[in-house]
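K.L.:
return atomic coordinates for the entry below.
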Amino acid sequence: MADLPPLREVIARHGLSASKALGQNFLFDEQLLDRIAAIPGDLSGKQVLEVGPGPGGLTRALLRSGARVTAIEMDKRCLPALAELGEAFPGQLRVIEGDALRLDHAELMGGEPFAVLSNLPYNVGTALFVRWLGGERWPPLWTSLTLMFQQEVAQRIVARPGGSIYGRLAVLAQWRSDAKLAMKVHRSAFTPPPKVMSAIVHVEPGAMPEGVSARILERLTEAAFGQRRKMLRQSLKGVSGAVEALAKVGIDPQRRAETVSVTEFVELARILSV
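P.N.:
Purely as a prediction, here's the structure:
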């Protein structure tokens, strides 16, 4: 195992500081990072995609676990520190300079299964998450998503119907996946400390409900929660056939989106997918 210098030393030597514009917050606690890397289980020899590695805190934990890591980083300042990690773990690390939102991840990973682990930059985290959860192809190439979010966002992902935090993210994460809150991370663990607490969500793909189009379910949830204070008979007007489908599923059109369960959204989407 490579004998690595402390992360603080690496950051100081390369003159790095967290960029607010890029949504960066660095983690230095290596025991915590090892615990995060262990959440998906044994990664030895497996492909892992990491977005926004920064100076490589989580990256070195993943490399210690034996994973073969592809890291996407758009901050040029961090590339020399990541290159040093690559030298310390020959053949285990590939660094791609670029914007993760603009890259084809399946193509990048050679069309082979991969786990995703990332302390996601706050400014792109939700967009990437929704992208990984989308598409008609299921199961996806990713075998699990282990992602750091602001705690408020993490709670929305695992929320149940009936509360104000239940929304589109919860439905998209739960209709064909198992999503759970794996770990809370105190703001003091980061440098600089963010204003909010963080949490790690772990998602594993489940069975795809038969006869349901992902595109239609995404459109349904976008419309329903886009006007969440309105009754469904109003918010779903823009989705062809949706208001009529409510009666077939036995959903009162006067209900609001936050009261509709994941199963009910799936049944609506199934009717509209015919």
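
K.L.:
alpha carbons only for contacts and neighbour counts from here, please
P.N.:
Fine.

K.L.:
buried residues in stretch 35-43?
P.N.:
The neighbour-count check on stretch 35-43 (16 or more other CA atoms under 10 Å) flags 36, 37, 39, 40, 43 as buried.

K.L.:
one more sequence to fold, the one below, so I can look at both together:
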Amino acid sequence: MSTIDNLPALRDVIAKHELAAKKSLGQNFLLDLNLTARIARLAGDVSAADVLEIGPGPGGLTRGLLAEGARRVLAIEKDPRCMAALAEISDAYPDRFQVINGDALEVDPLAYLTPPIKVAANLPYNVGTELLVRWLTPPAWPPFWQSLTLMFQREVAQRIVAQPGSKAYGRLALLAQWRSDPRIVLELPPEAFSPPPKVNSAVVHLTALPAPRFPADPAILNKVVAAAFNQRRKMLRSALKSVSPDIEAHLTAVGIKPTERGEQIGLEAYCALARRIADNPA
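P.N.:
Here you go, the predicted structure:
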């Protein structure tokens, strides 16, 4: 028996439903229910929230979230093989769990959820970064979610929390830190998963800020940051030429040396540059 509910152990669920993980779907299953319950607790108090989960697989984290008292869990699962196993969880938690067989990149979860909403997921490796960028760049802010508690490859997690001057620092760090407070809250070795991936993993918890950390037009900021890191080795006066013909003057005006490179510049300075460009269109 498992240690968090009266449902079977995950190994038994996987064997019963023949759920060998598929590399093509980016699947790596966590089998320790005590560990999935720990990750669920890292999402904070879920008793008054709806929780969105992407890629539940056999349902380990799902069961953790429900055992922790989540008001309701909506899971989006692309693999139809998992549906029978997830239906057994639905039977055990009537009215609190719904699963949709579909692609998380195509399904609109807001049609099924009631605020406040939290997101918790052991994200499939092949879509994790794309989903995060979508959640960080909605048309309006604050977003639909209060927090994101997400499993990534450790390398991706380090890029999310990276600081200026490090090799991991780039567009993902700036996007995440502009509008949220991201922290790595747990690291996991390959042997925690089945099958073991070739890399370590980490859980990142991101809390949405009520407003961006510094004012800036999102479209201009994104354009500046994308250009700055498109060719990391270039000086900013060259890398940002496509953004504005007067880029050297703009850089100097906000206190950035035109000879600096993108990875040397902090978030506040990037936002100041975006405002300067917005106020002085070419």
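
K.L.:
TM-score of the superposed pair?
P.N.:
Superposed pair, TM-score by TM-score structural alignment, normalised by the length of the first structure: 0.95. Supporting alignment: 273 aligned residues with a CA RMSD of 1.5 Å.

K.L.:
picking that back up, most widely separated two among the buried residues of stretch 35-43 of the first structure?
P.N.:
36 and 43 (11.9 Å; CA to CA).

K.L.:
next, count neighbours for the aligned residue in the second structure for residue 250 of the first structure.
P.N.:
Counting by TM-score structural alignment, residue 250 of the first structure lines up with residue 255 in the second structure. Neighbourhood size, residue 255 of the second structure [other CA atoms under 10 Å]: 11.

K.L.:
pull the contacting residues for residue 255 of the second structure.
P.N.:
Going by CA atoms under 8 Å, 6 or more residues apart in numbering, residue 255 of the second structure touches residue 269.

K.L.:
I'd like the distance between it and residue 120 of the second structure.
P.N.:
Relative to residue 120 of the second structure, residue 255 of the second structure is positioned 40 Å away (CA to CA, to the nearest Å).

K.L.:
same question, residue 274 of the second structure
P.N.:
Per CA to CA, residue 274 of the second structure is found 32 Å from residue 120 of the second structure.

K.L.:
residue 134 of the first structure reaches residue 217, doesn't it?
P.N.:
No: judged on CA atoms under 8 Å, residue 134 of the first structure makes no contact with residue 217 at a distance of 9.9 Å.

K.L.:
which one in the first structure is aligned with residue 162 of the second structure?
P.N.:
Per TM-score structural alignment, residue 162 of the second structure is aligned with residue 159.

K.L.:
spatially central residue for the first structure, please.
P.N.:
Nearest residue to the geometric centre of the first structure (CA atoms, centre = their mean): residue 129, 3.7 Å.

K.L.:
so how far is residue 177 of the first structure from that one?
P.N.:
Distance, residue 129 of the first structure to residue 177 of the first structure, by CA to CA: 13 Å.

K.L.:
try residue 209 of the first structure
P.N.:
Distance of residue 209 of the first structure to residue 177 of the first structure, given as CA to CA: 11 Å.

K.L.:
ok, back up a step: can you list the buried residues of stretch 35-43 of the first structure in TSV and add secondary structure?
P.N.:
Shown next, in TSV, are the buried residues of stretch 35-43 of the first structure (DSSP: H, G, I helix; E, B strand; the rest coil):
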residue	secondary structure
36	helix
37	helix
39	coil
40	coil
43	coil
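
K.L.:
which of the residues you listed lies closest to residue 197 of the first structure?
P.N.:
Nearest to residue 197 of the first structure among those: residue 36, at 15.9 Å, using CA to CA.

K.L.:
contacting residues around the alignment partner in the first structure of residue 171 of the second structure?
P.N.:
Correspondence of residue 171 of the second structure to the first structure, assessed by TM-score structural alignment: residue 168. Listed by CA under 8 Å, 6+ apart, the contact set of residue 168 of the first structure reads 221, 222, 225.

K.L.:
ok, residue 271 of the first structure next?
P.N.:
residue 245.

K.L.:
so the counterpart of it in the second structure, which state does it fall into?
P.N.:
In the second structure, the residue paired with residue 271 of the first structure is residue 276, using TM-score structural alignment. What three-state DSSP gives for residue 276 of the second structure is helix.
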